[in-house]
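Enquirer: 3D, please:
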Amino acid sequence: MILQPLHFDVLIIGAGLSGIGTACHLRRECPSKKIAILERRSQIGGTWDLFRYPGIRSDSDMFTFGFDFRPWPGLKVLADGPSIRQYLIDTADEYAVSRDIHFNVDLFSANWDSQKELWILQGSNTQSGKPCYYSCKFLISCTGYYDHSQGYLPKIPGAEQFQGDYIHPQHWPEELDYQNKKIVVIGSGATAITLVPALADQAKHVTMLQRSPSYVISVPAFDKLSALLLKFLPKSWVFNFARWRNIKIQRWLFKASKHWPHFMRKLFLRGVRKSLPNDFDMRHFTPSYSPWDQRICAVPDDDFFAAIKSGKASVETGEIKAIDKQGIELESGQQIDADIIITATGLNIQVLGGMQLSIDGKKVPISEKLTYKAVLLEGVPNMSWVFGYTNAPWTLKADISARYICRLINYMDEHQLDICLPVDSEGCAESDSVMSSLSSGYVRRGNHALPRQGNKYPWRLLNNYEQDCKILLQGSIADGILTFQKGKNAIEPETTRLTSNQTEEIATH
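Expert: Have a look, this model is predicted:
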């Protein structure tokens, strides 16, 4: 027998950074709404619970990576993964959303039922295997954009012959012993550049093997200016100033990189040159692309460069020919011996956490849809997704997206409206995806799965914090493109609630 769905006003999918932040905003701005967060894992944290490799940390400063309503409680610029996860737990507790999380819920599908004017979600409990069903008036996806079950692993000839440990950082073995081992880290992105100094202290030697270089900049590990200001000014003033300052710096760096790419390229490379030995071969840190065509990697207090200068780590650039029993052979003929190979080769794009979206049983082709103000999906009723920035700290966009969703829900309540639906009546879709501004490998691989970019606002993703703030926080809700309807049915939540015993069966809180 199919159980009646457990009903909520708003359902949030994902208890990571975006999901916890969105739930807190709803608590603050829509306090009358009954909400729940559905999380596949057994703990809060999302990315910061999944990734457990040595040295994991943010690649954005914490004053802007933290929530706007709850400043990051420290002066460490790039925080470690466990600290970020604890920050999320503390935030969820402070805003009383921890009790609203349903853990171990693996969702298969979400279908909008036009007759009931509800979203009906189906899934199963990952521990018991029992089915679970939910319904809601408004659905919010906070699942990010990559597949948590499997990272990207390129097919390398001979990999099966390797006699050592062959590891992807997304699934780091807890008991891995890398002391006095020769390690090769394949990759040149943020994960690889984080792993190298973290492993170098105990390993015999760490080699970062890259096909092509990335831009790397060093940032202070500790905010000395804020530490000084805290001696004279209230804490809230200092943290608000630090957040404002860092947003301005980040935005200037991005804009300058786009307007004066040659100048910024020289500036970034000059910083690298100063951090490395005089005789170091700079081709290992000279990318073929312009700054911010891909994300820029940040390292705290030169730790990555210090590992290289110490001789505990090195960088090699070249194409892999094959892997053999002892290590890696490059196309150049060079052999790199290894006891452990770590494939920091990136992620696989996945939207909505792999859940199938449909309307009245008809599949919604996400990759053919536009996004409205980068928050709602074209032609999909009462559904939004929170998608952070790729050219700035993720949370900057996640915060203002959540605040827009709250504005939208309150507007609909005020005007007694039940359904919102963005409609593209002009055919604004382009062939590129919403992440086409980046040339990273994972973006190219996942282009087919992502929504389309539009040729004009509000269907065009701006990636511009200043403009997005004006649009999402101050712009009119009713603009003639977002359409509204009054509902035909009055669904009483009590008719779709489960008993407490049934609830315990399908969800672990």
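
Enquirer: from here on, contacts and neighbour counts on C-alpha atoms
Expert: OK.

Enquirer: name the helices or strands packed onto the top strand by length along the chain?
Expert: Secondary structure of the chain per DSSP state E: the longest strand is strand 131-141. Packing partners of strand 131-141 (3 or more Cα pairs under 8 Å, 6 or more residues apart in numbering; DSSP states H and E): strand 6-13, strand 118-125, strand 383-385.

Enquirer: just put the ones you listed in TSV and tack on mean neighbour count and distance to Val375.
Expert: Output for those, formatted as TSV (neighbours: other Cα atoms under 10 Å; distance: least, Cα to Cα, whole Å):
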stretch	mean neighbour count	distance to Val375
strand 6-13	23	14
strand 118-125	22	18
strand 383-385	24	5
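
Enquirer: how about the ones you listed in JSON lines, adding distance to Ser58?
Expert: Output for those, formatted as JSON lines (distance: least, Cα to Cα, whole Å):
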{"stretch": "strand 6-13", "distance to Ser58": "22"}
{"stretch": "strand 118-125", "distance to Ser58": "31"}
{"stretch": "strand 383-385", "distance to Ser58": "22"}
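
Enquirer: what ranges does this structure have for its helices?
Expert: 17-29, 47-50, 62-65, 81-94, 190-200, 224-229, 235-259, 261-275, 303-309, 394-414, 441-446, 465-469, 500-506 (DSSP state H).

Enquirer: for Val105, which of those is the nearest?
Expert: Evaluated over the helices of the chain, closeness to Val105 peaks at helix 500-506, with 8.1 Å, by Cα to Cα.

Enquirer: this one as well, want them side by side:
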Amino acid sequence: MLATAPDFDVLIVGAGISGIGMAAHMRMKAPGHSFAIVERRENLGGTWDLFRYPGIRSDSDMHTLGFDFEPWRHEKSIADAPAILEYLNRIVDERDIRRHIRFGQKVISADFRSDEARWHVEMEAEDGTRSHLTANFIYLGSGYYDYDEPYDPGFQLGAFEGQVVHPQFWPEDLDYAGKKVVVIGSGATAVTIVPSMAGKAAHVTMLQRTPTWMVSRPAKDGFANFLRKILPETLAYKITRAKNIWMQDFTFKVARNKPEKVKGNLRKGLEKAMGKDYDKEAFTPPYNPWEQRLCLVPDADMFNAINAGKASIVTGHIEAFEAKGIRLKSGELIEADIIVTATGLKMAVAGKIAVSVDGEAVDFAKRFYYKGCMFSNLPNLAVVFGYLNASWTLRADINSDYVCRVLNEMRARNIDTVVPVLTPEMEAQIEEDDIYDFSSGYIQRAKHIQPRNGVNYPWRLNQEYVVDRKLMASDPVDDGILAFRRAGANAQRPEEQLEAAE
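Expert: Down below sits the predicted model:
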């Protein structure tokens, strides 16, 4: 092995769901490996700490958004951000992970040096000071969107005399009591904000260019809560999780195979929540269910706000922003004191880190996914990009488990480098597939920066958790594609050494 060890065996980037999940899996399944988590923010939680808008909650049930190893104990399965943060903090403290987290450290660059079999990682603190560490393996739990910059649709807001806020940068002291609020957008964020603000605001209007398919369900999972009363907690969670995974998979496949049937069921749900005379045009998208994510409306909260006259939906295109509100191309003026631009996220790859190998920049758009976890010809690096049609954590769990198996195999063989090898001859045989078969705007806008995707496993990011879980667990780590190598040298200057924290 290496004459001089790196600072850490594994560097985990991000202390959100993905990063915390990987650390917990390492404590259980690869305990002989050292690790550190670097987190750019001052708190853990990722998305659930960053977003502070009213009502912020999960749009997946917590029995699948929760980890496979840690039961979700709250009564509500559609949980708000504070409950999710409590769950993550409990895991971090009970599993002795917190001392391994370095907060306030943004990873700027990572260069893998083949002769040393290690990543040289440059980080920056809030005050601009730089630090450096080394790691044999990097696990990217940095999410999928740009933390610094949301999507900008190019609105010319200068004439508007009121306040403009974006959900990604919500002001702590925003006073909207008794004010007219317009939320631009129709995705999960808008559907969360509208009913949450409707209680205090004079009126909340959701201004949408295109409707979204919506479905109501109880925030509390009666089945899960019943099982917890009669069964041990771990068993009850396992059964509920299996049931919900099956339901996610089933409903997605039915939506894709029998879209008209699903449309009919969704319309029945809307009619039940809002009455037979509900505005069908406002709730009928021009695409089939699950061509974009279905918007979850827990306990029919948004429908109730509309029925009570506290909220409304307007469908139209914006002509201009005026002093007192938004002028539509139809000529209608929607008055507003506050405009919320819930216009979507801007996707990012690898946390916008400048990744390179031996000084040569890595262009992820030229690399193929390998088992939805690693990338072609890129050594000692894994990533999490969750499911579009199911809970994010499902992929985080199976990827963490797989990487732990890889780490243990490396240790057993006394080697320091693993790389999914894709030769030009092999690449020429790959039939490419659309990496995300979804029409959502944030996905379509970012396709040019996304890694490549094959039709067939293992060179793909698949969207079938049940299939992926079986393949990732049953396929041997040494599958003839993942190459195990040993570095030829281990040159490291003394001044680059970093003392590892206990």
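
Enquirer: TM-score for these two?
Expert: Here the TM-score for the pair of chains, by TM-score structural alignment, normalised by the length of the second structure, is 0.95; 496 aligned residues with a Cα RMSD of 2.0 Å.

Enquirer: hang on, the earlier thing: can you redo the helices of the first structure as CSV with distance to Val105 of the first structure and mean neighbour count?
Expert: Shown next, in CSV, are those (distance: least, Cα to Cα, whole Å; neighbours: other Cα atoms under 10 Å):
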stretch, distance to Val105 of the first structure, mean neighbour count
helix 17-29, 14, 24
helix 47-50, 16, 18
helix 62-65, 27, 25
helix 81-94, 18, 18
helix 190-200, 28, 23
helix 224-229, 41, 14
helix 235-259, 35, 16
helix 261-275, 44, 15
helix 303-309, 39, 20
helix 394-414, 22, 20
helix 441-446, 25, 16
helix 465-469, 33, 16
helix 500-506, 8, 14
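
Enquirer: just to revisit the earlier point, which stretch among the helices and strands packed on strand 131-141 of the first structure comes nearest Gln416 of the first structure?
Expert: Gln416 of the first structure sits nearest to strand 6-13 of all these, at 14.5 Å, using Cα to Cα.

Enquirer: ok, average deviation of that closest one from the second structure?
Expert: Its aligned residues in the second structure lie a mean 1.4 Å from strand 6-13 of the first structure after superposition (mean Cα distance after the TM-score superposition for the first structure).

Enquirer: what does stretch 379-395 of the second structure correspond to over in the first structure?
Expert: Taken onto the first structure by TM-score structural alignment, stretch 379-395 of the second structure occupies residues 381-397 there.

Enquirer: just the endpoints, please. Distance across that stretch?
Expert: End-to-end span of stretch 381-397 of the first structure (Cα to Cα, to the nearest Å): 22 Å.

Enquirer: ok, and what's touching it?
Expert: When contacts are defined by Cα atoms under 8 Å, 6 or more residues apart in numbering, stretch 381-397 of the first structure is touched by residues 17-18, 60-61, 64-68, 112, 137-142, 144-145, 250-251, 254, 292, 295, 374-377, 398, 401-402, 405, 419-422, 435, 463, 465.

Enquirer: now do the same contact list for Glu492 of the first structure.
Expert: If you count contacts by Cα under 8 Å, 6+ apart, Glu492 of the first structure has none.

Enquirer: mind checking how far it is from Asn125 of the first structure?
Expert: Going from Glu492 of the first structure to Asn125 of the first structure by Cα to Cα gives 26 Å.

Enquirer: and what of Asp413 of the first structure?
Expert: For Asp413 of the first structure relative to Asn125 of the first structure (Cα to Cα), the value is 33 Å.

Enquirer: do His284 of the first structure as well
Expert: Separation of His284 of the first structure from Asn125 of the first structure (Cα to Cα): 47 Å.

Enquirer: please apply the same query to Val380 of the first structure.
Expert: Val380 of the first structure sits 27 Å away from Asn125 of the first structure, going by Cα to Cα.

Enquirer: repeat that for Val351 of the first structure.
Expert: 21 Å.

Enquirer: ok, Ala23 of the first structure next?
Expert: Separation of Ala23 of the first structure from Asn125 of the first structure (Cα to Cα): 22 Å.

Enquirer: what do you get for Asp424 of the first structure?
Expert: 37 Å.

Enquirer: now do Ile400 of the first structure
Expert: Ile400 of the first structure is 32 Å from Asn125 of the first structure, by Cα to Cα.

Enquirer: now do the aligned residue in the first structure for Gly178 of the second structure against Thr483 of the first structure, distance only.
Expert: Superposed on the first structure with TM-score structural alignment, Gly178 of the second structure falls opposite Asn180. Asn180 of the first structure sits 63 Å away from Thr483 of the first structure, going by Cα to Cα.
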